[in-house]
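Novice: from the sequence below, what's the structure:
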Amino acid sequence: MRRLGMVLGLGAGLALFGLVAPALAQKRFPSSAGALAVETVAGGLEHPWGLAFLPDGRMLVTERPGRLRIVDAKGALSRPIAGVPSVMARGQGGLLGIALDPDFARNRLVYLSFAEPRSGGNGTSVARGRLNEQGTALTEVKVIFRQMPTVASNLHFGSRLVFDRTGALFVTVGERFTQRDQAQNPANDLGKIIRIRPDGGIPADNPKKPGWAPEIWSIGHRNVQGAALHPQTGQLWTAEHGARGGDEINTPKAGLNYGWPVITYGVDYSGAKIGEGTAKPGMEQPLFYWDPSIAPSGAAFYTGSAWPQWKNSLFVGALAGSLLARLSTEGEKVTGEERLLTDIGARIRDVVQGPDGLLYLLTDEEDGKLLRVRPAQ
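Specialist: Have a look, this model is predicted:
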């Protein structure tokens, strides 16, 4: 039986169609906060994956083939920044997540997650480097985390990076698709939420349960590609890919098991049953799930003033769904879903709130775009 919260959420979701405003080359969409205007800030990005705002308002964008670029306020793309680690750019692999150090204004440290080529396969790794003052190169680049074991797969790298309020770094890592049962093995890094210090060390307050690798925060994850801190509580929220159905929103807590692949609300791509059902003692339930799947990717909580009605909503980009989902929240509950931008026909890879209080999106395409969403005038 499906969880009631999910059914109510999808029932409230609307396929919202918009109007074209030719003078501004925008599409407008009716929504709970009035019409939305979607503007192209920059194009010509090859499968952009991650977005981070620099203190001066410019943006760092990763491209999956292995390029890191700066986008200025006028949408101009820099030349690729030197010093980025070599990546395995096949399948879902490449240069992926990005985060700035909480003290970036002083230390200029940038963190990148990527599919690292290795002997015998590849794996999700995290490197950090110092962005030079000219914005042309990363220096002092060092890999601070390597997902182990190495696996020969081009799928399920996870790869969102989020700093918590203590300064520790959450890293989401997938179970590499071919190794899904290993998501239940706490001795390795497959299908886990990882928590490390900025230098790669282990925070003193990690779970450190018997049999658990010390870097592991939680287990039983499939492929988490969206992650954000709740603006009021500081709790990590994640958006996780299911198979056919069963995409999940979770709030991963220290030392807990989120079930994959023993419990899930989805089925396998063949239609076959996965695991034991939808619930099992000792395994956590999602706050919300999608069935059918929307293939959720980047996620961000909204705290700006452009849409005061949306404060504390969680926005999640959808790949297969080609939409932006707004999840209304109350404490640690999802109270409903609204589907936005269903007409733009683009796979939304990342969602970030800008310093101007507007939403910025990356579209996962060969000619990918950086979009800005604002209230229509």
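
Novice: CA only for contacts and neighbour counts going forward, please
Specialist: OK.

Novice: which parts of the chain are helices?
Specialist: Along the chain, counting by DSSP state H, helices occupy 4-12, 104-107.

Novice: want to throw the ones you listed into a markdown table with mean neighbour count?
Specialist: Output for the helices of the chain, formatted as a markdown table (neighbours: other C-alpha atoms under 10 Å):
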| stretch | mean neighbour count |
| --- | --- |
| helix 4-12 | 15 |
| helix 104-107 | 12 |
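
Novice: so which of those gets nearest Pro281?
Specialist: helix 4-12 (19.3 Å; C-alpha to C-alpha).

Novice: report all helices and strands that that closest one contacts.
Specialist: Here helix 4-12 touches strand 288-290, strand 334-340, going by 3 or more C-alpha pairs under 8 Å, 6 or more residues apart in numbering; DSSP states H and E.

Novice: which residues does that helix contact?
Specialist: 288-290, 334-338 (C-alpha atoms under 8 Å, 6 or more residues apart in numbering).

Novice: most surrounded residue in the residues you listed?
Specialist: Tyr289 (30 neighbours; other C-alpha atoms under 10 Å).

Novice: if you drop the residues flanking it in sequence, what lies closest to that one?
Specialist: Counting by C-alpha to C-alpha, 6 or more residues apart in numbering, the nearest residue to Tyr289 once its immediate chain neighbours are dropped is Glu248, at 4.4 Å.

Novice: check Gly83 too.
Specialist: Nearest one to Gly83, counting by C-alpha to C-alpha, 6+ apart, is Leu138 at 4.9 Å.

Novice: thought Glu215 was touching Gly255, still the case?
Specialist: No. Gly255 lies out of contact with Glu215 (C-alpha atoms under 8 Å); the separation is 11.0 Å.

Novice: wait, what's in contact with Ala227?
Specialist: 160-162, 236-239, 298-300.

Novice: please give me the structure for this one as well, since I'd like to look at both together:
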Amino acid sequence: MKLKLPIICLILISILTCAQDKNPTNTENDYKIVVPELNIPWGFTFLPDGSMLITEKAGELIHYKNEKKTTISGLPEIYVRGQGGFMDVVLHPNFEDNNLVYFSYASSEGEGNGGNTTIAKAKLENTSLKDWNVLYKAEPNTRRGQHFGSRLVFDKDGYLYFTIGDRGDREVNPQDITRDCGKVYRINDDGTIPTDNPFFNKESAKKAIYSYGHRNPQGMTLHPKTGAIWTHEHGPKGGDEINIIEAGKNYGWPVISYGINYNGTKFTDITEKEGMEQPLHYWDPSIAPSGMAFIDSDKYGDWNGNLLIGSLKFQYLDMCTLKNNKVVKEERLLNRLGRVRCVEQGPDGYIYVGIENLGIVKLIRK
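Specialist: Just a heads-up that it's a prediction; the model follows:
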């Protein structure tokens, strides 16, 4: 009888240790709220003077400077439904010369009822947007409320990449390059399509497509050293992914996946198939990722080079330590502050994080 208690204790310790190993560890850190009282800050970017442009999903563009919020005028009508609304924002690489700002949002313009993801640019003049110009509009519209995707990134050559989710139609859109949705796209800064895009010369293909077989990519960033485009995307129940995007590649959705239906049933029996890319990393259970940025400064010591990804579901910032393009460690930052929607490194080298129903916070390492 004397042996039973120690054995039980050892078993319990083993079980607890295994359970903890399946989840990212918590890391002690601090933060400062720099922009308070935001609802759903879907995206934000820094202007050359250090001020910020912030999109509110409900359809508002905010300029924040010296603790003052100013609403920017000149937006078109935003189609707000489900996960769709006013989404990402980035500056043109030569913003200081041309004042051009690029946006992703849901619009009801075009064929069919409902809306779909739209990419546009405009010139920022004081507190107004001028010369609004739609560069790409996904077709057709749909009243489904999910999977708008919508991250924006300029690469080092000045091409604009953007994501559009499968819009809830996984059986048709992601694997068909003649249809929009479930794709990563690449265009020139004026909306024209690069002639070296992988499907530019393929009959009936959507020529702006750069890669396909995606579910709902809500994170995209440029690797600061290699210049490669990294994305993450929502899986169903399990199977959220990190991918490095290459021209013309098929990332498998929904033919292969590490997830299952929300009701627990399977929609595929395979996780690999020839001609389809494997994710760099996947999560099971899903963390519901949104926002993505590399740490590329000396402000955080040996965290430099780590990848940051927001979790909507579990409400933390996931810091991924990478080695040879593999995630070898995950740590929870800003745990339980709220749903993490977007992540950016500021011009001062600090990391800024948009958190729903809180605002934008500055990450400080203790």
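
Novice: and the TM-score between these chains?
Specialist: Here the superposed chains carry a TM-score of 0.90, computed using TM-score structural alignment, normalised by the length of structure 2; 344 aligned residues with a C-alpha RMSD of 1.7 Å.

Novice: closest to Ser31 of structure 1 among the contacts of helix 4-12 of structure 1?
Specialist: Glu338 (8.4 Å).

Novice: what lines up with the closest one in structure 2?
Specialist: Aligned against structure 2 by TM-score structural alignment, Glu338 of structure 1 finds its counterpart in Glu331.

Novice: related to what we said a few turns ago, and the equivalent of the residue nearest to Gly83 of structure 1 over in structure 2, how many neighbours?
Specialist: By TM-score structural alignment, Leu138 of structure 1 lines up with Leu129 in structure 2. Leu129 of structure 2 is flanked by 20 other residues according to other C-alpha under 10 Å.

Novice: likewise for Lys74 of structure 1?
Specialist: Lys74 of structure 1: 9 neighbours (other C-alpha under 10 Å).

Novice: and it, how close does it get to Gly331 of structure 1?
Specialist: 38 Å (C-alpha to C-alpha, to the nearest Å).

Novice: test my guess that Ile230 of structure 1 contacts Leu236.
Specialist: Careful, residue 230 of structure 1 is His; it's not Ile. Yes. In this structure His230 of structure 1 lies within contact range of Leu236 using C-alpha under 8 Å: 6.4 Å.

Novice: so what's the counterpart of Ala293 of structure 2 in structure 1 up against?
Specialist: Using TM-score structural alignment, the partner of Ala293 of structure 2 in structure 1 is Ala300. Applying C-alpha under 8 Å, 6+ apart to Ala300 of structure 1 gives the contacts 227-229, 314-316, 351-353.

Novice: got a winner among those residues for most neighbours?
Specialist: Val316 (31 neighbours).

Novice: that one contacts Pro296, doesn't it?
Specialist: Yes. The criterion here is C-alpha under 8 Å, and Val316 of structure 1 meets it with Pro296 at 6.3 Å.

Novice: anything in contact with each of those two?
Specialist: Common neighbours of Val316 of structure 1 and Pro296 (C-alpha under 8 Å, 6+ apart) are 226, 239.

Novice: tell me the counterpart of Gly266 of structure 1 in structure 2.
Specialist: Match for Gly266 of structure 1 (TM-score structural alignment): Gly259.

Novice: got the contact list for that match?
Specialist: Gly259 of structure 2 neighbours (C-alpha under 8 Å, 6+ apart): 235-240, 284.

Novice: could you do Gly359 of structure 2 as well?
Specialist: Here Gly359 of structure 2 is in contact with 33-39, 41 (criterion: C-alpha under 8 Å, 6+ apart).

Novice: then Asp298 of structure 2?
Specialist: Applying C-alpha under 8 Å, 6+ apart, the residues near Asp298 of structure 2 are 304, 349.

Novice: Asn188 of structure 1 now?
Specialist: Asn188 of structure 1 makes contact with 148-149, 182, 212-213, according to C-alpha under 8 Å, 6+ apart.

Novice: ok, now with 10 Å
Specialist: 147-149, 182, 211-216, 219 (C-alpha atoms under 10 Å, 6 or more residues apart in numbering).

Novice: of these - the most surrounded one?
Specialist: Ile219 (30 neighbours).

Novice: against Leu96 of structure 1, how distant is that residue?
Specialist: 21 Å.

Novice: centroid residue for structure 1?
Specialist: Among the residues of structure 1, the one closest to the centroid is Gly226, at 2.4 Å (C-alpha atoms, centre = their mean).

Novice: for that one, give its distance to Val162 of structure 1.
Specialist: 10 Å.

Novice: please enumerate the shared neighbours of these two.
Specialist: With C-alpha under 10 Å, 6+ apart as the test, Gly226 of structure 1 and Val162 both reach 97, 172.
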